[in-house]
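Visitor: Sharing a sequence plus its predicted fold:
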Amino acid sequence: MKNAHGCYPVTALACSGAWLLAGEGPFLRIYSRTSTTLKQSVAVFSETSIQGISLDTVDTNRILIWGGFYVAVLRVQGLSSESGALTIQFIVDSTKCADWILDGQFSHFVTDHPDKNETYSAALVTAHNALLLLQIDSSSWAVTVKVATSQSKSILYCARLSWEAPDRILIAAGTVFGQLLVWSASLKSSGVDAKLHKVFTGHEGSPFGLSISTSRTSKPSSNSLRLLGSCSDDRSIRLWDISDLSVLDVDPQAAADQASTSDGNTGFLSASTSSGHSKELVAQAMGHLSRIWGVEFLVDRVDSTSFELVTFGEDATCQYWWLEPTYDDQKGICTGVLEHQGYQDRHAGKHIWSHTLSNTSDGVFIATGGADGAITIQKQLAMGSSIAASTPAAGTGDHSTADQVLVPGKIRSYSFVTTDTILMASNEGEVYLAHLPLSVSSSSTFEANGLSWQHVCHEADFGGFSMTASVTSLSLVFLAGKSGSLFAYSPKSGFCKLLDGKRKAAGIFARRSPEHEHRSPTAVCLLARLGDPVAELIEIPFEDHPNTRHARLTIPDGEVISTFAILPGLTDARQIATGFRSGRIALYEATFNTSLEPTTPTPTPPILDQQIHSDAITDIATIPKPNNPHHIFTCRDGSYSIHTLAPTGLIKQHQLSIPLMTEASQILSSPTAGLLIAGFHRKSFTLWSATTEQHLLSIPCGGSNRSWTYCPDPSDPGRGGTLAWTQGSSLLLRTEMPDPTVVRINSGSHGREIKAVAVSPVDSAVGRLVATGAEDTDVKLRRVTDPRAGGGVALQCVRTLRRHNTGVQCLAWSGDGEYLVSSGGCEELFVWRVRALAEGEVGVVCEGVCPFVSEGGDLRVMDLVVERHEGSGLRIVACRSDGSVCVYSYELEGKGWSWDWVGRYGAGCLMGINSLGGLGGNVYLTTGTDGHGAVLELTEGEGGAEVKDVEWKGRFKIHQNAVHAAEVLEWSGDTHLLLSGGDDNALSISLLRGSGQSVATLTIPRAHAAALTALQVFDADTEKGRVLVMTAGLDQRIKLWEVRVEAARQGVDGVQVKRVENKYTPVADVASICSWREGKEVVVLVSGVGWDVWRVNVRDRESG
């Protein structure tokens, strides 16, 4: 059994030039920052995760690594070069220290001591505030770990050390009770002299992060100022003055113990009771939505008097802060206001566990590692004076035109003519044109009143009301007014009237016709009028207004057009798709007249009218595919769908909600980012890539309940674009592009603990998919790639399903792999249809939502059995947290649900349910928190009740308390083998005969050192009476057991159990295991906080 691959929280980071070093579980992994590829990976510790990495600034190839009680020193040859091979050598093997290590650092001073073996290479600080000195013999590489100071009784939650001189170390420590201690250690030949300098109190929670700044010059006195930054689970950031390091005590540990155990000091103190040290609190601020894990002072600017810092939180964001302190000579204190400068979203779910800073010629880059297993590198935000320097001045246009005026009156409507030109109609009926200055592209909001506008014309029809739409690729804008007349403007042909009207315009939409080798590009405008059952369709060849063509479309009764699109076609009969606010779609075969006069075209009725969404359709696009084009629709509810067209209508192949998007508005296609969807998340405009499932940009604009228009970059919409929107009485513009400095290493996994995992049958149409569900409410589908392609097992995320509002509890596939059933809290139970799309894509649709909910609606659906039922439906047997079992039928054709059986086991929570095969298909086994198993049967009963009661056949004890995992095998005849693990750390093997009439159980106590939470049965051979079982527990051990069974013998006399493997897994809180067969090997996926893939070679065991 060997480890093949894994995705773990990134708990340590360090940067060395072009290389990024990451601690992922016990592995040190070295990535190239430019190519993001993994260059080297080595297991530093055997059973401990890496929690810190420190680089030697003198010998740049040396690395100090620690985790838990262990420390190691490595030499990596090649770190100084941006290319070439990397060679890892252990200078100091994993060495156990006396206590948990919180921080470590190499000395960055070059010593001239004649005997370098008398100097110390590195220092460590432990969880009990003791200083450890690491001495390395340069000739033999022997290591000596010296306990330099005594330890305190009070435990620390964080510590930070800094080498001030070759013989002096400054330490800052945060205790569990909220105190901050600043002390130093002088390294002398006679011993270590420790002195306490500061004791700060004020945090209302335990401090989790500390940072020591360099000295700055304060205003106006030019005094030297040095700060200590701290952050806590009280969500506050505090800065303390540590410029004066006078001695308070010669025994820091005793002082810490006295402070933590003194009367009235058993909890957390407020700043007002800080024992006279409140004057040294320079500034404080509240930040983040939850606990703050880390704080870091940013790299100094030359002659800077300000402080810049960044904090890292449980909310997975980086928050930026700026401080300009001032010193009061009379009071002798330094004060300032800690100003929030902005934030960056870094990771999915929760927690930034690690970070590192890199100062380059292009600026300061910050790398963060998250609980999702991903690494994000991004340039720091501009702060303080940098922001003012980058803000453009209004009215500084870069184009000069004749007849330039300021816009009078109120702006009514507007559209982009080109990417740098905008056309506007005022409330007085004036039409203006403006060129956008280059300063708009500086990612800062620009007010259009500062632009220079060129007057185009006056049109009385636009007085008080107007609407616009444009095709920027053809430099053409359509306008409509209160009479419903249609106008057009282009820079070449000017302003002209296209169509007369008698009713007020209700909607105007413009599209470019699909590309065709025998047809020049055209612009098509759809105009709808209030109360008019017919919509006008006008087609204009490129910059040729007189040669227009006209068609009319019949609008279904009661519908309001919200968008339209032109579908690709080969004839003059254009296929037009219109979307309505009701969520319906209509298709037309529109034939255009060659002129507008003298005849009016006959309205074309729809050839298809179909409901496809529950809210307004906001955009339509078509993507060519080899066999059948994909038609994509976005919806105002924040979802998008993919349909194919069949003779019977549109067939939904895929529909998912878009993360962090409350309203989807526009579909775009990018050569670099794939399928893009633009829309709004609350009060911000956002751009999301459906291909990479990443958000590319966000523009605060107040939300979608205002006039707006977006013009993407014409060369690549993935590079951003310009948003224009109305705020109050002003027209604002902002050009935004994805941050080019963002580099993501590893796609990561869930942002919370994985609670459920299930693997689909390999012979399904979509191939083998692994579904994982987590506390972050997401369900991810991952495709298992060919293991021979890269030597390992790669799990590529192909879809993320977002429908649950609570953590996912269970996942189960149907036998054919076409349906996935997921369950969670609040009695959420969903049926997902999974299909193969063109070019290897996967389509997912949430087809069914269980309508049966209890009165409270707050129960968890803990486990499921999904079976094909009567050919056309699914039988779903669910156990719930109130001890009840519910059996539902879901019809695949009609999408209908029925509640067939219900049963109540008792007051406890049912944890799992399994089918007892071979007993007619209606017998099931439940396990619960009372440590018992219970057998139930689905019987027809009497009286023909709509919801029938299950018949309980019996119960039996298998564990001392809660049963966390159970698997049932059909063994021989009416005998079943039950394997289970529980809260009592035990593994139990039970033989069930019949429907539970006879049960014999063999229990392996202390199978794990903590609760056994997951198990998986594989390689079962009933003929040989042998089965392999893998178990996992909260002790982070995975164990392989061989169970041999002679069912003919009485009781458990024929059961023999042998443990054959015992391995450490970096995955904490293991909750589930799944497995699949690949040749002579079984691949096992262990999931919890991250996931781990193991390969078990069963070939030799089969022969034995």
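Guide: Noted; the coordinates are in hand.

Visitor: CA atoms for contacts and neighbours, from now on please.
Guide: Fine.

Visitor: which SS class is Gly996?
Guide: coil (DSSP: H, G, I helix; E, B strand; the rest coil).

Visitor: could you pull out the strands for the stretch 651-800 of the chain?
Guide: 663-670, 674-681, 684-689, 694-700, 708-712, 721-727, 730-736, 743-745, 754-759, 769-774, 778-784, 795-802 (DSSP state E, counting those that start in this stretch).

Visitor: so the third one versus strand 674-681, what angle?
Guide: In other words, strand 684-689. 160 degrees (axes from the mean of the first three to the mean of the last three C-alpha atoms, to 10 degrees).

Visitor: Show residues contacting strand 684-689.
Guide: 661, 673-680, 694-704 (C-alpha atoms under 8 Å, 6 or more residues apart in numbering).

Visitor: Now the buried members of those residues.
Guide: With neighbours counted by 16 or more other C-alpha atoms under 10 Å, those contain buried members at 661, 673, 675-680, 695-699, 701-704.

Visitor: A further structure is provided below for comparison with the first:
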Amino acid sequence: LSWTPRPGLPLDTAAALLASGPDGEMLWLDVTHRPGQAPWVQLRGRYLLPPCKQRWHTCAAFLPQEGLLVCGDRRGSLILFPCSSSSECGAESTSIDNGGTDVVEDSSSESEPSCLLHKGALPLQSPVSVLFGLHGKTGVTSVTIHRSYIYSTGRDGVYRQLRLQEQQLEVLQKHRPCKGLQWIEELRFALDGDLLVLGFHADNFVVWSSRTGENIRCIPCGGGHRSWSYCSSPLAEVFAFIKSGDVMLYHRAAEPCEQQVLLPSLHGREITCVRRLGAVQVASHATFNVFVTGSEDTTACVLVLSENSRAAVPLARLSDHISSVRTLALAMGPGDEGLSALLFSAGGRAQIECYRLLCSGDTASESAVACQVTHVASHRLDKHWERKKNRHKLVKMNPETRYMSLSVVPGTSTKQLPTPWKFLAAACSDGSVRIFGLLEAAQKLVLVAESFHHQRCVLKVEAFLHTWAGGERHLLCSAATDGSVAFWDITGPIMDAVDALHQAEGEMQLLALAAPLVTIMAHSCGVNSLHIRETPEGRYLVASGSDDGSIHVCLLEVALGRGEAAAGTSLQVLERVSRPCAHAAHVTGIRVLRPDLLLSASVDQRLTLWNQRQGKLVPLSTTFFHVPDLAEMDCWEEVEAGGELRYYCVLCGQGLEMLCGTASSKPPPQEGPQ
């Protein structure tokens, strides 16, 4: 038995009672309470639960606008039933049990048989959508409807966000509140926008706040497997539960909060990577910049930053990683109503997660921006290895492999390809450069090619596209801990992978990348930052920064054999510029702003603007920033209303900081960042 509020009826006098019986049959009864009289019961619908060993429901909620009923069962499945048609049948059945309902006023015992004797008049309806075993074998504990989204909880330590897509349940993302909270019972949406997760941790009842990321209440009660009820208000909070047959009551009066948060944290540990998603223009508001950050606390955060308020407001948290998030990559897509992009996040335990982000203006929310997150696909090397044939003959991959850097291969979703595959390059700590293919429609992320050319930890990768009148070539740059920078032509492997994936429907034999076209020893030790920019002449400036504080810039030209794409690709290094000891510590951020303008950032907390002329890097200005242990930098440019070009950069490490600067359009620049 379970109770659920009935849409359109007052909560204090009416509710829906769902009862599971033999052979998976579930009955929907409307129960109305009348003061001084017995309850009035009316049968509204009959439903058939999916077959399983423990065939009964555990929770339910109505979707009144769609005319649907969503249920969770003991097997951990989410089930969607139609209820609009059954409401009509139930209205007709009132004439059947009218004789019984008239007797209800005198005796409640006669109401039950009169209501259920004619249940055969109602059709036994089957589900329209089933997500079998979504929460594992421990069952679904609650289903909640909030802002047209469906939220489900289970005893697997996860709560999920879903939506309806053409009367089908679609999982958008899953969340794991905190370590050890395996028994999640319910979700509560507070008036201040906070999401409270109620559950049991060991032998305690826990209320966990998703906004602060901490337990706000912990009550000893003996653990789960008990009846309980929790209620909170500005004046007090009450928790009632049954323990050893006794009804226990916990009451706590509201107390003034002595602790005030001056500045809320974005992550629990240092921020390792940051990417700017774009800007959202909100009516009657200023422009908001949307960023994505990754951290050592195993989460990624989508946040909005306003220049006026100078406050960072989280929009969504992604908690699918089991280890630290080391790198991010974005593939922008067409956004008719806002920002749309594919987000790739990767890090420890050789894990990659892919999400579809859609950000748009929302004046009703606190942040003025709404972000919808849809989980697309994931990949882990250890699971990939377990699916291999004859794996006992192979050397197992290192489970501690980390992805150090990601880069989306541009130009791979064009009409030239038979299927809209997107490709992703990854730098790995086990010395390999790997290429992955993503088919978003099938939610598949497949490893297609790899190379162990570097034979040491690869720190950075950057993919770029070379186009000319006769076609295009996909090129890749990788940098390792020995200071070497290698350049690859990955056009052939990508085309071979597309053909193989199209024929094998998502499964293929792993390809090997050919040897690099050119390898440059740019530094004496590890390369921590890398950026490539195309010049107006069709050449490429490659800038890199190292652990030894040096900066290296080289100019490349792509040459094709007699203009034929199949004749092979060659790279020529036209010019090399090096600046030893450009910084006093690791150079962890570098960007080529213009062919003559370079920006670098270091752990020494200096942001330096350089002018490249006559084979030299000349410092123009230096700005000190406040973020310690700088991990990464991202830059973009914007044209102001007066036509002035401004450069923006965001820095992350032990914090997050955004700076703005201007530079003269006439080289060499005379003024640095302001």
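Guide: Perfect, I can see it now. The structure displayed is predicted, hence computed values, not measured ones.

Visitor: TM-score for these two?
Guide: The TM-score (TM-score structural alignment, normalised by the length of structure 2) is 0.77; 565 aligned residues with a C-alpha RMSD of 3.1 Å.

Visitor: After alignment, which residue of structure 2 pairs with Thr1065 of structure 1?
Guide: Superposed on structure 2 with TM-score structural alignment, Thr1065 of structure 1 falls opposite Phe625.

Visitor: same question, Val1093 of structure 1
Guide: So Val1093 of structure 1 corresponds to Met658, using TM-score structural alignment.

Visitor: Helices of structure 1, start to end?
Guide: 252-261, 385-390, 787-790, 1099-1103 (DSSP state H).

Visitor: and the residue nearest the centre of structure 2, what does it touch?
Guide: Relative to the mean C-alpha position of structure 2, the nearest C-alpha, by C-alpha atoms, centre = their mean, is the one of Leu318, at 4.1 Å. Leu318 of structure 2 makes contact with His175, Thr299, Ala300, Cys301, according to C-alpha under 8 Å, 6+ apart.

Visitor: The last one touches Gly294, doesn't it?
Guide: In other words, Cys301 of structure 2. Yes - Cys301 of structure 2 is within contact range of Gly294, at 6.5 Å (criterion: C-alpha atoms under 8 Å).

Visitor: Looking at these two, which has the bigger crowd around it?
Guide: Neighbours were tallied for Cys301 of structure 2 and for Gly294 using other C-alpha atoms under 10 Å; the higher tally belongs to Gly294 (30 against 20).

Visitor: that older thread, may I see the contacts of Leu318 of structure 2 organised as TSV, with distance to Ala500 of structure 2 added?
Guide: TSV is the format used below for the contacts of Leu318 of structure 2 (distance: C-alpha to C-alpha, whole Å):
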residue	distance to Ala500 of structure 2
His175	35
Thr299	34
Ala300	33
Cys301	35
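
Visitor: ok, these vs Glu112 of structure 2, which is closest?
Guide: His175 (41.7 Å; C-alpha to C-alpha).

Visitor: picking that back up, measure the match of Thr1065 of structure 1 to Cys581 of structure 2 for me?
Guide: 19 Å (C-alpha to C-alpha, to the nearest Å).

Visitor: more crowded one of the two?
Guide: More crowded of Phe625 of structure 2 and Cys581, by other C-alpha under 10 Å: Phe625, with 17 against 14.

Visitor: who touches the more buried one in this structure?
Guide: With the criterion set at C-alpha under 8 Å, 6+ apart, Phe625 of structure 2 makes contact with Gln605, Arg606, Leu607, Glu657.

Visitor: Next, count neighbours for the first one.
Guide: Okay, so that is Gln605 of structure 2. 20.

Visitor: now do the second one
Guide: Using other C-alpha under 10 Å, the number of residues around Arg606 of structure 2 comes to 21.

Visitor: distance of it from Ala584 of structure 2?
Guide: Arg606 of structure 2 is 9 Å from Ala584 of structure 2, by C-alpha to C-alpha.

Visitor: now swap in the last one and tell me
Guide: Counting by C-alpha to C-alpha, the separation of Glu657 of structure 2 from Ala584 of structure 2 is 21 Å.

Visitor: before we move on, what about the third one?
Guide: From Leu607 of structure 2 across to Ala584 of structure 2, the span is 12 Å (C-alpha to C-alpha).

Visitor: Which of these two has more residues huddled nearby?
Guide: Leu607 (24 against 15).

Visitor: Let me see the contact set for the more buried one.
Guide: Leu599, Ser600, Ala601, Thr622, Thr623, Phe624, Phe625.
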